[in-house]
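Engineer: have a look at this prediction, sequence included:
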Amino acid sequence: MSEVPADNPYRASDVAMPDMPTDQEIADAVSVHDRFPLLAKAVGQYFGHYARRWHLQQGDDRLARPWHWPALLFDFYWLMYRKLYLLAFTYLGLSFVAGAVIALVPAAETGALLAILALKLVLCLSANQVYRWHCERLIRRTQARHPDQPDRVLAELERRGGTSALALVIGIAIMFAITLFAEA
């Protein structure tokens, strides 16, 4: 065998790649998925991400990590994407109430803006835990609807869980329509 010259531009780097998961991290991820198969089906492809946020590897019942950037930055859209429809429209309604207060009572503008900020922060701080409760509720309701039918439960969780790009598009269309009517 001949040695590869050090100046070969096609030579693989000798530096370890820090973003690659270790064998132990892969084993832990598979273990969590195996311990929570229904929750994994309810969450969908991002289960590994939420398993870490929900501390499932540790096996304790701690509350989820409290900060969730997408929920802060994209509030209504994140709720729609995650299929939290009732909460999304409740959030939208509360935002409209605060907006109406700003429009109708200019003296209360500061208070209404603080209420909107508080609403966003509450959503951001509770989003991970609310999403876990939503997934666990979905699992309980699906199991109650289809007792003794584990394959049907898995299929239903896969269909009703996860994310919805269509709901996100509908949410964007709703906000676009609201913006058009507000400017008319």
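Structural biologist: On my side now, so go ahead.
Engineer: going by C-alpha atoms from here, please, whenever you check contacts or count neighbours.
Structural biologist: Fine.
Engineer: count of neighbours near residue 145?
Structural biologist: For residue 145, the count of nearby residues is 12 (other CA atoms under 10 Å).
Engineer: residue 73 and residue 116, how far apart?
Structural biologist: Remark: distance between residue 73 and residue 116 (CA to CA, to the nearest Å) = 13 Å.
Engineer: neighbour count for these two, which is higher?
Structural biologist: More crowded of residue 73 and residue 116, by other CA under 10 Å: residue 116, with 19 against 12.
Engineer: what's the helix or strand for residue 115?
Structural biologist: Assessed by DSSP states H and E, residue 115 sits inside helix 109-145.
Engineer: quick one, helices of this protein?
Structural biologist: 23-35, 37-43, 47-53, 69-81, 85-104, 109-145, 150-160, 165-183 (DSSP state H).
Engineer: and here is the other one:
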Amino acid sequence: MRVEPTLGSASDWQSLAPRTPAGRPPLDETALYAAAIGPKNQDHYLSRFKAFDRRGGTRLGWHWPAFLWTLYWLLYRKLWWHALAYFFAPYLLLTAAAVLVPAVGADRASLVFLAVFALLFVVPALLADGFYFKHCRRLIERARAESSDPREQKAYLERKGGTSRLIAVLFYVLFVPGLIGIVAAVALPAYQDYTVRAKIQQALVQAKVAGDAVGDFYGRNRRVPRDLAEAGHATAPSPDVRDMRVDARTGVITVTLGTSAVAGLSFVLQPEAGADGRIAWRCGSQEIPARLLPRECR
């Protein structure tokens, strides 16, 4: 009588699984990847690596750390040769850009430097997951070549893969203070410009009050006043305005500033005939940098 084979229990199937010489089942790909990646952001990389395996190759993707901190990320993930190449890349690319700019002309120089930016930051961010996947695959192949024992393979991957603690420490010791310094170097001048611009705006408000007085005087008398006092405007003491006067010939009001960063510099209000017959004022300056002027004075 013929007996049909039946499915055994899970333990029966486990006993049929391939064994290593040490008698232990080999690690599956997920466990090998996890050992090579390490605990940091493991879920992110595992999902990408599994997708690469299903597709049979890498695909472009976006990786923010590789965009924002490219060299640090390469070192942190122990991509030593990639980091070395990236370290020299800016020198090579900027040298090439210096050669290309005279050839393409100054009007296209921005395109050259945009290409340099893309090669240094955008391209690594698009290729980062693929680079790291191939790196981990090479580590797994070496681990398998080193030993057939799963424990030794895992130990090898954890030792050669994962992240670099030294680079992490250096990042916090060197990069973070440097980043704070860069932010401060950018933000402090911007804040100083903002405060100076606010002071000039206050002076402009005072100048417009004087302009209204001059305009009213001109409307009544059909001439420009000899000075602001004749126009009925009393200049109040102000730390923002050192002097304010009107030209009796042209009607131009000149405002000399007292704010420290622009002390002694002036802007003017030039009279123009408005559509309603009243005087309109146009603000401008040949002395004060445009970035410090209110928008209507630029």
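Structural biologist: Structure's in. What do you need? Owing to the predicted nature of the structure, the values given are computational and were not obtained by experimental measurement.
Engineer: pick the most buried one from the helices of structure 1.
Structural biologist: Neighbour counts (mean count of other CA atoms under 10 Å) averaged over each of the helices of structure 1 peak at helix 37-43, with a mean of 22.
Engineer: which one in structure 1 is aligned with residue 199 of structure 2?
Structural biologist: In structure 1, no residue is paired with residue 199 of structure 2, using TM-score structural alignment.
Engineer: is residue 199 of structure 2 located within a strand, as I assumed?
Structural biologist: No - looking at residue 199 of structure 2 with DSSP: H, G, I helix; E, B strand; the rest coil, it is helix, so not inside a strand.
Engineer: measure it to residue 142 of structure 2 for me?
Structural biologist: Relative to residue 142 of structure 2, and taking CA to CA, residue 199 of structure 2 is found at 67 Å.
Engineer: cool, residue 116 of structure 2 as well?
Structural biologist: 35 Å.
Engineer: same check, this time on residue 214 of structure 2
Structural biologist: Distance, residue 214 of structure 2 to residue 142 of structure 2, using CA to CA: 87 Å.
Engineer: find the residue at the geometric middle of structure 1.
Structural biologist: Central residue of structure 1 (CA atoms, centre = their mean): residue 82, 5.7 Å from the mean position.
Engineer: that one corresponds to which position in structure 2?
Structural biologist: By TM-score structural alignment, residue 82 of structure 1 lines up with residue 77.
Engineer: now its match. Nearest residue, chain neighbours left out?
Structural biologist: Among residues not flanking residue 77 of structure 2 along the chain, residue 163 sits closest, at 4.9 Å (CA to CA, 6 or more residues apart in numbering).
Engineer: which residues does that neighbour contact?
Structural biologist: Residue 163 of structure 2 makes contact with 37-38, 40, 76-78 under the criterion CA atoms under 8 Å, 6 or more residues apart in numbering.
Engineer: please apply the same query to residue 79 of structure 2.
Structural biologist: 132, 135 are the contacts of residue 79 of structure 2 under CA under 8 Å, 6+ apart.
Engineer: for residue 254 of structure 2, helix, strand, or coil?
Structural biologist: Residue 254 of structure 2 is classified as strand under three-state DSSP.
Engineer: now do the contacts for the aligned partner of residue 38 of structure 2 in structure 1.
Structural biologist: For residue 38 of structure 2, the aligned position in structure 1 is residue 44, judged by TM-score structural alignment. Under the criterion of CA under 8 Å, 6+ apart, the neighbours of residue 44 of structure 1 are 158, 161-163.
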